[in-house]
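Participant: here you go, sequence then predicted model.
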Amino acid sequence: MPSVAIIGRPNVGKSTLFNRLVGKRLALVDDRPGVTRDRREGDAELIGMPFRVIDTAGFEDEDPASLPGRMRVQTEAAVKECDVALFVIDARQGITPLDEEIARWLRALGKPIIVLANKCEGKGGESGLLEAYSLGFGEPLPFSAEHGEGLVGLFQALRPFVEGDALEEDTSSEDEDEEKSEEEIDLSPLQLAIVGRPNAGKSTLINRLIGVDRMITGPEAGITRDSIAIDWSWQGRPVRLIDTAGLRKKARVVDKMERLSVMDTFRTIDYAEVVVLLLDGTQGLEGQDLRIADRVLEEGRSLIIAINKWDMVENPSAFLQAIREGLNDGLAQVKGVPLITISALTGRGVDPLLKAAFETRKAWSRRVSTGQLNRWLTRAIAHHAPPAPGGKRIKLRYLTQIKTRPPTFVLFGTRVDQLPTSYERYLINSLRSDLDFGSVPIRLHFRSPENPFD
């Protein structure tokens, strides 16, 4: 699919334009400059014309070793790979020296450039629109990303560069609400999110997996702000990797931008299939790690825990045992969560991590026939019968699976509202162990038949 990169200096409205084109609030937007850091990609459609759009960080003239300098490297890579670039300027502020520097750099690349004079609503941007002619890229387009003005003009400008390639693409999509077969699930991209505390090595792990410095990394904590999705393949199997912002304790999150990043990470967890919780091997297991894991399980996502920086851990066997004990105490609702030691810097353990992710998704998507479930229920009751509160028996009659991802079951019986929590845990743990669901979250609901005389 043809790609369109959005470039410009900080705070000219690039992320607002990105959200307008993809039709969703994917990129974080704020009045302060420098919100976007890593480049973000999304599927856009403009008046029926599909293309791939890339949001980039604000172009700044800084030392390449600094964080703004590393951001600029990602922006340069995005523009070099795209088919056409949208050079966004702030029409209300006019052309600045940095705009002129960006224009010189773009001319040297030889890419097709379309100048978008943003914030042209009303009459406040007329002078800046006229100034944009001096950049030397032809007629600038008056536009308002905030209000959606100028979309027809943008469509006409992009059409010669985009439409020919876009028509060759198959834009048909499946109904995501329909439950897929086991074979379809195995062939579909694995939605794999990497979460954890700041500076645990999430972006470094993504870069190691894909073999390219796609994500900005460095010693500074909290570099990643947006959740960035990257399409990739492992041993011929498609994977959609999602890097996320680090999650600190709630009491420490006071900055508005960090709160938006946290909300973005939580949305990513909600839509992931498998979530890798990355621990920092130099710091061990902390309460915040357990809170993140609990959030993942509450949302019904599959969980894998990876201990990063394993090459820096002293006394590994004792350290690993301490982690296991902490997980058993802190995640009592799910036992046996896969625990894998890795080094994002060297690549140690990444293949076992991906193998575990695919196996976990398979269990998370598994459906068991009603007959097999009820044969299991008969054995489970024979092994451990439900209690009889007040001398009246609780009868469990029938079990069926109503959905997958996560596996969800309904158990019909009489007086099931009086079942103790301990017996519910017994049933769920037995389901996991006897029917090979592993450590994936299981939801079990209870229903009593309606009394016709009530």
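Facilitator: Right, received. Where do you want to start?
Participant: going by C-alpha atoms from here, please, whenever you check contacts or count neighbours.
Facilitator: Fine.
Participant: buried stuff in the longest helix seen in the chain?
Facilitator: Criterion DSSP state H: the longest helix present in the chain is helix 151-168. Within helix 151-168, the residues that count as buried by 16 or more other C-alpha atoms under 10 Å are 151, 154-155, 158, 161-163, 166.
Participant: what's in contact with it?
Facilitator: The contact list for helix 151-168 (C-alpha atoms under 8 Å, 6 or more residues apart in numbering) reads 1-3, 46-47, 49-51, 83-84, 114, 141, 143.
Participant: in TSV, list these along with neighbour count, distance to Ser172 and secondary structure.
Facilitator: What follows is the contacts of helix 151-168, written out as TSV (neighbours: other C-alpha atoms under 10 Å; distance: C-alpha to C-alpha, whole Å; DSSP: H, G, I helix; E, B strand; the rest coil):
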residue	neighbour count	distance to Ser172	secondary structure
Met1	19	13	coil
Pro2	17	17	coil
Ser3	24	19	strand
Leu46	18	16	strand
Ile47	9	16	coil
Met49	15	13	strand
Pro50	22	11	strand
Phe51	24	14	strand
Asp83	17	23	coil
Val84	21	24	strand
Ile114	20	29	strand
Leu141	20	31	strand
Phe143	28	30	coil
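Participant: use this one as the comparison:
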Amino acid sequence: MFTLAIVGRPNVGKSTLFNRLVGKRLALVDDQPGVTRDLREGAARLGDLKFTVIDTAGLEEATDDSLQGRMRRLTERAVDMADAALFVIDARMGVTPSDQIFADILRRKGHPVLLAANKAEGRAGEAGMFEAYGLGLGDVIGLSAEHGEGMADLAAALRPLIEAKPEDPEEEAEADVEIDEDDLGEEADWAPTVRRPLKIAVVGRPNAGKSTLINQIIGDDRLLTGPEAGITRDSIALNFEWGGVPTRLFDTAGMRKRAKITEKLEKLSVSDGLRAVKFAEVIVILLDTDIPFEQQDLRIADLAEREGRAVVVAVNKWDLEENRQEKLAMLKEQFERLLPQLRGAPLVTVSAKTGRGMDRLQEAILRAHATWNRRIPTAALNRWLMGMLEQHPPPAPQGKRIKMRYITQVKTRPPGFVVMCSHPDLVPESYSRYLVNGLRVDFDMPGTPIRLHLRGQSDANPYKNKKRAEPSRLRKHLSGRKPD
């Protein structure tokens, strides 16, 4: 698949153009410069042209190990990976000294470079478009990413590059297979297979090491990391094969307490992360070994349980812990006490920096996912229900006897059950918890959310209040009664 990297200074409209090409609002967009920091890939389409587009961080002049320097190296890496680069400038600002420096860098890379002047609608951008010819990158494509102007000119410039790339035999063989669309609205760039990718979202507080953990799992420095808190802003989706299992990993922005979130951009980042939680299958809650189970961690875990996701708790930076046995015992005690709704969920110690515990983490994720998808036969459920009722019969509130007739599983992901009973509105919450805990223990479903619904089934005689029907004329005649 042909790959196009969108590059340029901060705030020239790269993410807006990316969203326009993929046809969805995937990348965060704000007036503040420097919103994008990581590389985001998406499946783009212009007319009959299909290709992969990469949104990159704004090019900075920094070359040291600062955050801006690391962002620049990640962007240059995207240019090296791509088949061509689309260099975007702001037509209203014209060509800046930074544009000239970056144009020279791109020219030396040796890759095909297309030059686009964004925000070129109206007369305000005419002068900037003419200036852009002085960069020596060929013809200038006038665009308005926000209003969709100039897309036909961009398609015309891309067509010869896409057609010139040799076709991949594997891609051609898979061309007729329908590509599954991701639940987040982003078209999946994973090669179509019979088995859908396992969707995993890594969530937690800022600076817990989420991006470092994902880089360690995929074996590549794909995400921007560093000592600064809050580096990640977008929810970035990465497709790869983890131990033979097709996997889609979501890196999310760190979630602070709501009272501390004041900036609009951080609100957008957290909202994007919450969206990933709602549509993932397994949630990995990453804790810091120095400050585990803070109030915000508990809120995130409670959100994952309410959304019905399989949950795995991972404690990071375990390589820095000295008293590991004592600390592990304390963590397990806190987990059971503070998160009773997730009792039995896997708790794994890892080190995102050294890679320790990655095998245990994958095993815990696969086990939690299998439990989340479990289906139990109705016959086994009803034998279990009879035993639970004999062991502890339901109460009789207000003197009304509650009869539980049968139970069946109505859904998976997470497991959901329906119990048919009389007076379901009178069943105490404590008795529902008794049944849920019994299901969790007896059918080996530790940690996974379980949904139990009680539905009414009346004991009344259905013919009690019905009037006796009048006999028909024929029956009256046969019985000797005189017809009316």
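Facilitator: Nice, I can see it. Since the model is a prediction, treat every value here as computed from it, not as a measurement.
Participant: distance to Ser343 of the first structure added to the contacts of helix 151-168 of the first structure, as JSON lines?
Facilitator: Shown next, in JSON lines, are those (distance: C-alpha to C-alpha, whole Å):
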{"residue": "Met1", "distance to Ser343 of the first structure": "34"}
{"residue": "Pro2", "distance to Ser343 of the first structure": "35"}
{"residue": "Ser3", "distance to Ser343 of the first structure": "33"}
{"residue": "Leu46", "distance to Ser343 of the first structure": "42"}
{"residue": "Ile47", "distance to Ser343 of the first structure": "46"}
{"residue": "Met49", "distance to Ser343 of the first structure": "43"}
{"residue": "Pro50", "distance to Ser343 of the first structure": "39"}
{"residue": "Phe51", "distance to Ser343 of the first structure": "36"}
{"residue": "Asp83", "distance to Ser343 of the first structure": "36"}
{"residue": "Val84", "distance to Ser343 of the first structure": "38"}
{"residue": "Ile114", "distance to Ser343 of the first structure": "43"}
{"residue": "Leu141", "distance to Ser343 of the first structure": "48"}
{"residue": "Phe143", "distance to Ser343 of the first structure": "47"}
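Participant: what about Phe87 of the second structure, which helix or strand?
Facilitator: strand 84-90 (DSSP states H and E).
Participant: average offset of that strand relative to the first structure?
Facilitator: Compared with the first structure after the fit, strand 84-90 of the second structure shows a mean deviation of 1.1 Å (mean C-alpha distance after the TM-score superposition for the first structure).
Participant: quick check: longest strand in the first structure by residues?
Facilitator: In the first structure, with assignment by DSSP state E, the single longest strand is strand 395-403.
Participant: follow-up on the earlier one: ok, of the contacts of helix 151-168 of the first structure, which one's closest to Pro189 of the first structure?
Facilitator: Met1 (17.6 Å; C-alpha to C-alpha).
Participant: once you drop chain neighbours, what's closest to the aligned residue in the first structure for Val350 of the second structure?
Facilitator: Aligning on TM-score structural alignment places Val350 of the second structure opposite Ile342 in the first structure. In space, and not counting its chain neighbours, Ile342 of the first structure is closest to Gly349: 4.5 Å by C-alpha to C-alpha, 6 or more residues apart in numbering.
Participant: contacting residues around that neighbour?
Facilitator: 340-343.
Participant: could you say which helix or strand holds the residue most central in space within the second structure?
Facilitator: Nearest to the mean C-alpha position of the second structure, by C-alpha atoms, centre = their mean, lies Ala276 at 3.0 Å. Assessed by DSSP H and E, Ala276 of the second structure sits inside helix 264-279.
Participant: superposed on the first structure, what's the mean shift for that helix?
Facilitator: Relative to the first structure, helix 264-279 of the second structure is 0.9 Å off (mean C-alpha distance after the TM-score superposition for the first structure).
Participant: how about that helix, aligned to which bit of the first structure?
Facilitator: So helix 264-279 of the second structure sits over residues 256-271 in the first structure, by TM-score structural alignment.
Participant: check which residues of the matching stretch are buried.
Facilitator: Going by neighbour count (16+ other C-alpha under 10 Å), the buried part of stretch 256-271 of the first structure is 258, 260-262, 264-266, 268-270.
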